[in-house]
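S.K.: how does the following fold in three dimensions:
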Amino acid sequence: MGIATAHLSDTIAREERGHRYTILEVCSALGGGISQIGTGYWARHYGFFSPSIFMSCCSVAALICTILLRSKQADTQRLLNDSALRVEDQEVETTRLVKSGVKSIFKQLREIFRIYTTNSCECDGCEGGKCRNLVGKSKSRVWRLWFYLLTYVVYMAAVDGYEDLMTMFLVSMPLCFSPNLVGIQAGLSSVVTLISPIVVNIYRLGFHISNQTILLTGIFYRIVFCALFLLAKDAVLIFVATALGMFTCITMPFIRVQISDLVSQSEQGPALALVPCIAKLVNTVSPVILLTIYPATLYILPSFIWVVIAVYFLVALLIMVTVWIADKVNDKTVDQNVL
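M.R.: Predicted coordinates:
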């Protein structure tokens, strides 16, 4: 996902990235959903050998597709290894493009560190390495980048945590879902994500909503999702909450969009590389925390865990509201300077 996102950043115009990132997220969710549902039945009736071979073939097909990908701007952009060279030569003004092979992992980490600790952007396509294509937000991008990363951490901590306890919650009191209902809920969760690109287009083209506002709506619907699960006594509210997935699954792509908008083209790879690394770390820690809280609070209120998860999303929402207000103030200041 990280490599695919970086590739889209290199080949897609800024205003189209949110839509394309959402489609990428939909494909990932749909593939995972089909795999979870389909391979279970396959293995049950035909054993594990044939589905294992099939999934191996899918991996080979993905590898071939990746090899065939080539950036349309390959001659004017550097990715992770190339931009890492700038750390050594940052005092030398040059517009020469450097092409290199595999570089030290330490140089790559230093480039990521530079991006997330300096406000100045560097771009291969601009004179003197300073990017002229970014808006005023880039002048104070460091705190914004870290706020987006923090939001991603809190948001994914909630999402990864509740996905691991979802089945236990559904089959327990007071819902007592049958295996069929659990499967339908999982299938609906994957299917509704197909509608999310349409939702993004309605937001952008119909209502002309900014990327930051779209991000806020995605987090807000997650809080509504938790409220419905908290109040649910039967299957109706559960399926209504699951249907909100068409609005909620746009959150992660638009966090990546906002990070992408704060860095230059040659910084896309290093900037976005940190996101999947953090996601893996959160995916390891968060389920342990929520799966510890869930059984400990069953005697208080079976659905109390959704209050805890809603607090996670509320924190993420407040962080993004802070950035939204800062962007509004910044845009107003820029307009006044232009006048």
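
S.K.: all contacts plus neighbour counts: C-alpha atoms, from now on.
M.R.: Noted.

S.K.: distance of the nearest residue to Phe220 once chain neighbours are set aside relative to Asp75?
M.R.: Nearest non-adjacent residue to Phe220, counting by CA to CA, 6 or more residues apart in numbering: Leu317, 7.0 Å away. The spacing between Leu317 and Asp75, counted by CA to CA, to the nearest Å, is 39 Å.

S.K.: so between these two, which is more surrounded?
M.R.: Leu317 (22 against 10; other CA atoms under 10 Å).

S.K.: tell me which element that one is part of?
M.R.: Here Leu317, judged by DSSP states H and E, is contained in helix 305-338.

S.K.: wait, what's in contact with Val315?
M.R.: Thr151, Val154 (CA atoms under 8 Å, 6 or more residues apart in numbering).

S.K.: ignore the last one, Ile195
M.R.: Met246.

S.K.: for Gly269, see how far away it is.
M.R.: 28 Å.

S.K.: and this one, please, so the two structures can be compared:
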Amino acid sequence: MDRHTSSEASSILGRTVVRRRRVTVELAVFVVIICIGLTAPITVQYINRRVKHKYNMTSETRQINCLKDVSIINGTSIEEQVEQEVAAWSLALNAAGAFPMLISTTIFATTSDSIGRKIPLLVSCVGMIAECLSFICIAYFSLPLIYLVLSRLLWNCCGGFQLFFSVSEAYIGDIAVKKKRTMKFILLQTLVLFGGGIAPIAVGYWVRATGFIPPFCLAVVFYITVILYIIIFIPETVRPINNISCCFVFLKFFSSVNMLFVLNESNRRSRLLLLLVSYFLVFSTIAYYTPLIILKVLEEPFCWGSVLIGYFLAAHPILDGIASLFLGGFLLSRCMGDNGIIQVGLLSGIILMICTGLATTTLVLFVVVVIGSLGSIPIAVFMSSLSKTVGENEQGTLFAFVGALEGLGVFLAPLILGNIYKMTSQTYPPAVFFIMTGILVVAMVFVWISKLLDLNSRNSYQRVDTDTVTTSQVDVTNALVYEMTEQ
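M.R.: Have a look, this model is predicted:
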């Protein structure tokens, strides 16, 4: 019996559960996040370079200086026009990628409960390869920037990186038992943080030495390697349904979404909605912290250069990854449950936001990053809690919604928090960080409410079980008495 349950592949409710493999989709996620770290900053730099060439601003070594001298004042109008145009192209690029990604991620990740996890992973990789090849052609032939937006719009219909991460999270939910699921998601989040911190370290020097195209060529090679790794080494966890039609896919999508939120056994729907809203608030806040801190350190009294910004951008996720793995994964997970780890992480994030808003020196900012290094761990633990809330056959549907919320947060956070920063940067710069603190406090309250609902449902079940046992005992006693009377 033990050998049977610990075998590498077993079938439970139509799901092939892989237990003994220590490394499955994690390595693929790590390589993909490195590719994103290589290509995402380069795209923004390329747009900035093209717009500057349009206005004959060809100086590549110009650094931002906080001191306002005569040359900068004379060129302010042109620089503002360049900044506005770069911001407009960046917003168009993000919008073009966000909406197709939201739709395709939701559909593909939901139907992965029926067609298998590997097919959506491969589709997203093909889309990312096509997007990289499109950028190489646009950069090589100096095509208009509108082609960059159109290629992002087209190829993100394949789901992009959001689909890849959503299905990978569903895969982790498939293979990990509930007791070890939190640690699995923390490990996945650590790999994402490490990959995001390693890639930006050398990409600036590489672009300066060879141009924009070689990093995208390397990314294409990495994506092809990931495809081969998925096909050869990653076992499937879902038994695919044969002869699936487009009609079946859409019917399955709507029925899965309906079942996810219709069932309210043990207050499941209320807890699920509270956790999803909390996750959306936390992810949007944590994800937009880096762009805001860059805006802060470019102004007085910091006036950082590009090298120092690069070191900070590398140190922040790497420190978060180390703290999440060792403090959160190996220490806190043994002392407290998911709810306690989330509260500790949110408290660390609140301290991070408050201290960042009040910081006035470079040393303080780096110390603050160390203090707030647990601020990213709630993202991983939220995934574990959400995965435990739903059934085994709903993992793909759940993480489809998680991916959609992440894409929505990436799109809305710059619009809301970025505008708040612009409006308050001259009057009271810490205001936006205090608002982000308030958002984390609201998320903390929602998590507590979800925990209370969970405790109430458990107590109700215990009372029902006790009443059932008592009633059964009374029935048995009455039966015995009746038999003795008859005798």
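
S.K.: would you mind finding the match for Ser28 of the first structure in the second structure?
M.R.: Matched to the second structure by TM-score structural alignment, Ser28 of the first structure sits across from Val192.

S.K.: quick one: its match and Phe30 touch, right?
M.R.: Yes - counting by CA atoms under 8 Å, Phe30 is a contact partner of Val192 of the second structure at 6.0 Å.

S.K.: now do the buried residues in the helix holding Leu317 of the first structure.
M.R.: 305-306, 308-310, 312-317, 319-321, 323-324, 327 (16 or more other CA atoms under 10 Å).

S.K.: mean deviation, it versus the second structure?
M.R.: For helix 305-338 of the first structure, the mean deviation from the second structure after alignment is 2.3 Å (mean CA distance after the TM-score superposition for the first structure).

S.K.: how far off centre is that helix?
M.R.: 17 Å (CA atoms, centre = their mean, to the nearest Å).

S.K.: with stretch 176-194 of the second structure instead?
M.R.: With CA atoms, centre = their mean, you get 13 Å for stretch 176-194 of the second structure.

S.K.: got the contact list for that stretch?
M.R.: 19, 26, 29-30, 33, 169, 172-173, 317-318, 320-322, 324-325, 328-329, 333, 338, 377, 379-381, 383-385, 388.

S.K.: make it 7 Å
M.R.: 26, 30, 33, 173, 317-318, 321, 324-325, 329, 380-381, 383-384, 388 (CA atoms under 7 Å, 6 or more residues apart in numbering).

S.K.: ok, average deviation of the helix or strand hosting Ile34 of the first structure from the second structure?
M.R.: Using DSSP H and E, Ile34 of the first structure sits in helix 17-46. Aligned to the second structure and superposed, helix 17-46 of the first structure gives a mean residue distance of 1.5 Å (mean CA distance after the TM-score superposition for the first structure).

S.K.: now stretch 146-166 of the first structure
M.R.: Mean for stretch 146-166 of the first structure is 1.8 Å (mean CA distance after the TM-score superposition for the first structure).

S.K.: which part of the second structure matches that stretch?
M.R.: Going by TM-score structural alignment: stretch 146-166 of the first structure matches residues 273-293.

S.K.: which residues does the matching stretch contact?
M.R.: Against stretch 273-293 of the second structure from outside (CA under 7 Å, 6+ apart): 379, 382, 386, 405-406, 409-410, 413, 436, 439-440, 443, 446-447, 450.

S.K.: ok, stretch 340-356 of the second structure next?
M.R.: Against stretch 340-356 of the second structure from outside (CA under 7 Å, 6+ apart): 332, 365, 368-369, 371-372, 374-378, 381, 433-434, 436-437, 440, 444.

S.K.: same check on stretch 324-339 of the first structure?
M.R.: With CA under 7 Å, 6+ apart, stretch 324-339 of the first structure has contacts from Gln212.

S.K.: returning to what we had before: which two of the contacts of stretch 176-194 of the second structure have the greatest separation?
M.R.: Ile318 and Lys388 (27.7 Å; CA to CA).
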